[in-house]
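> just a sequence and a predicted model for now, questions to come.
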Amino acid sequence: MSAGPAFHRRHAGGVELFVRLTPKSARDAIDGVEAGADGRAYLKARVRAVPEKGKANQALEKLLASALGVPAGLVSIVAGGTARLKTVRVAGDPELIEAKLARFDV
């Protein structure tokens, strides 16, 4: 992992990710890790879905589940449901999840 601030933290039964979501994008993608002006790191993600009635949040959950190779039911937004910056919980073995997250932290 990089020496910068972490974009995730271990949580009981899994890992919490800090994500900056861009809805209404041309494609669904994870664009790596970036540090904000406040020094906090977050995973940059974009989805094609619009931010209406939770569609963009659902698309983000599916995107992360696919990227991490876990069932979509194990990924849930726990904070920032209507904000661009979100906290997403991924349930499962923290070590396995962190190993998969390492590829985004360049």
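Perfect, thanks for sending it.

> make it CA atoms for all contacts and neighbour counts henceforth
Fine.

> buried residues, the longest helix seen in the chain. List them.
Using DSSP state H, we find that the single longest helix of the chain is helix 55-68. Applying a neighbour-count criterion of 16 or more other Cα atoms under 10 Å, one finds 56-65, 68 buried in helix 55-68.

> repeat for stretch 65-79
65, 68, 70, 72, 75-77.

> which residues in the chain form strands?
8-11, 14-22, 29-35, 41-46, 75-79, 85-91 (DSSP state E).

> identify the residues contacting the closest residue to residue 74 other than its chain neighbours.
Nearest-residue entry for residue 74: residue 91, 5.1 Å, with adjacent residues in sequence omitted and distances by Cα to Cα, 6 or more residues apart in numbering. Taking Cα atoms under 8 Å, 6 or more residues apart in numbering, we find residue 91 in contact with 13-15, 74-75.

> same thing with residue 1?
Each residue near residue 1 by Cα under 8 Å, 6+ apart is listed here: 102, 105-106.

> here's the one I want to compare it with:
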Amino acid sequence: MTENWLQELGDVVVIRVKAIPRARRDEVRGVDGGVLKIAVTAPAEKGKANEAALTLLAKFLGVSRGKLQLLSGQSSRLKRVEVAGVSASQVEERLAKLER
């Protein structure tokens, strides 16, 4: 079942993400409070944390970095990320594997 953090729009999905910069390690932490939490070691300066979050999310989803686009939240922890090449159900399956 698709939750409010994940929206399928035609051939792309939009994911609501909360990025946590300067974490101890890069990791996808799971869904909490209607957002997918992602921790990155990069600082939130000059787009470093945004790029690290998008790279981590691409790796987690098994797609190339070029398939992701930051729609909103360039200077905020709360972001909307568009991902091409995956369906909402594929994203949920990957997340279910993480939570096991």
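Great, that's in hand. Since this is a predicted model, take the numbers as computed values, not measurements.

> now the TM-score, please.
Scored against TM-score structural alignment, normalised by the length of structure 2, the superposed chains reach a TM-score of 0.86; 99 aligned residues with a Cα RMSD of 2.2 Å.

> adding distance to residue 5 of structure 1, write the buried residues of stretch 65-79 of structure 1 out as a markdown table.
Output for the buried residues of stretch 65-79 of structure 1, formatted as a markdown table (distance: Cα to Cα, whole Å):
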| residue | distance to residue 5 of structure 1 |
| --- | --- |
| 65 | 23 |
| 68 | 21 |
| 70 | 25 |
| 72 | 27 |
| 75 | 22 |
| 76 | 22 |
| 77 | 21 |
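
> and which of those is nearest residue 52 of structure 1?
residue 77 (15.3 Å; Cα to Cα).

> what's the residue closest to the geometric middle of structure 1?
The C-alpha lying nearest the average C-alpha coordinate of structure 1 belongs to residue 19 (Cα atoms, centre = their mean; 4.4 Å).

> which residue comes closest to the corresponding residue of structure 1 for residue 64 of structure 2 once chain neighbours are left out?
Matched to structure 1 by TM-score structural alignment, residue 64 of structure 2 sits across from residue 71. Nearest non-adjacent residue to residue 71 of structure 1, counting by Cα to Cα, 6+ apart: residue 65, 5.9 Å away.

> again with residue 98 of structure 2
For residue 98 of structure 2, the closest residue by Cα to Cα, 6+ apart turns out to be residue 30, at 7.7 Å.

> and that neighbour, what pairs with it in structure 1?
In structure 1, the residue matched to residue 30 of structure 2 (TM-score structural alignment) is residue 32.

> about what we covered before: thought the residue nearest to residue 98 of structure 2 was touching residue 99?
Yes: assessed by Cα atoms under 8 Å, residue 30 of structure 2 is found in contact with residue 99 at 7.4 Å.

> looking at these two, which is more packed in?
Ranked by neighbour count (other Cα atoms under 10 Å), residue 30 of structure 2 and residue 99 place residue 30 first, with 14 against 9.

> ok, now how distant is the more buried one from residue 67 of structure 2?
From residue 30 of structure 2 across to residue 67 of structure 2, the span is 21 Å (Cα to Cα, to the nearest Å).
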